[in-house]
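> Need a 3D model of the sequence below.
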Amino acid sequence: MQSLFQILMLLLDVVWFFIIAHVIMSWLINFQVLNLHQQFVAQVWHMLNRILEPIYQPIRRILPPMSGIDLAPLITLVAVYALRIVLVNNAAVFY
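Next up, the predicted model:
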């Protein structure tokens, strides 16, 4: 059962990393530091969008429009962190 706990924590860490990378890339693309015409940048951007959009869409449906500010990544990060707290506090179940 300890393996299950470690796998869940690893998956949450990967999701956390993907969200942070997506947010940073979106800033760099908006400030024209990165260019989507570069093949590698476009591939990474589209991969991150394919992975994260199914997570963001339900959150975006609930949130009211914020005039250009997307709070879905922030709420997703808070949810991932909350899941980590719940798992760590209930780690005794996995041992």
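
> Please make it C-alpha for all contacts and neighbour counts, starting now.
Will do.

> what residues are up against the residue nearest the centre of the chain?
The centroid of the chain falls nearest to I19 when counting by C-alpha atoms, centre = their mean (2.8 Å). Contact partners of I19, counting by C-alpha atoms under 8 Å, 6 or more residues apart in numbering, are 52, 73, 77.

> One more, so I can put them side by side:
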Amino acid sequence: MVLTILQILQVLIQAVSFVVLVQVILSMLVAFNVINTYNETVRAIYQGLNKGTEPLYRPFRRILPDFGQIDLAPFALLVTLNILSAIVLPRLMLWYIGASPL
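Here you go, the predicted structure:
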């Protein structure tokens, strides 16, 4: 049961990482005017991704210094998610099955 929950967390971390990457790429495309938000579909996707990722960025924005136009919150979030995915969850799995001390 616990291993299944940890595997589900692993998949959720991967999904959130993908959404953050899509949001970063889309915001760069909008910022460089490659695509514009006059199209209702683009605007809806853009606003939906911003509303979905903003609560995840907020704690990082409070900690990180202000760099003006450069937002490092997505990068910090991706680093945190990768640390959770590559280090923390595998150690919890090994600890649970008794193969390694925590």
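
> Overlay the chains and give the TM-score.
Once superposed, chain against chain, the TM-score is 0.91 (TM-score structural alignment, normalised by the length of structure 1); 95 aligned residues with a C-alpha RMSD of 1.3 Å.

> would you list the contacts of I19 of structure 1 in CSV and tack on distance to L36 of structure 1 and secondary structure?
Below are these laid out as CSV (distance: C-alpha to C-alpha, whole Å; DSSP: H, G, I helix; E, B strand; the rest coil):
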residue, distance to L36 of structure 1, secondary structure
L52, 18, helix
P73, 21, helix
L77, 25, helix
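
> At which residues are the helices of structure 1 located?
Counting by DSSP state H, one finds helices in structure 1 at the ranges 2-30, 39-62, 72-89.

> what's the closest of those to Y95 of structure 1?
Relative to Y95 of structure 1, the nearest member of these by C-alpha to C-alpha is helix 2-30, separated by 5.5 Å.

> Next, the mean deviation of the closest one compared to structure 2.
Superposed on structure 2, helix 2-30 of structure 1 shows a mean distance of 0.7 Å to its aligned residues (mean C-alpha distance after the TM-score superposition for structure 1).

> Any buried residues in that helix, and which?
For helix 2-30 of structure 1, a neighbour-count test (16 or more other C-alpha atoms under 10 Å) marks 5, 9, 12, 15-16, 18-19, 22, 25 as buried.

> same thing with stretch 30-49 of structure 1?
45, 48-49.

> still on that earlier bit, closest one of the buried residues of helix 2-30 of structure 1 to R61 of structure 1?
I19 (18.5 Å).

> separation between that closest one and Q2 of structure 1?
Applying C-alpha to C-alpha, to the nearest Å, the value for I19 of structure 1 to Q2 of structure 1 is 26 Å.

> for L71 of structure 1, same thing?
34 Å.

> Could you do L34 of structure 1 as well?
41 Å.
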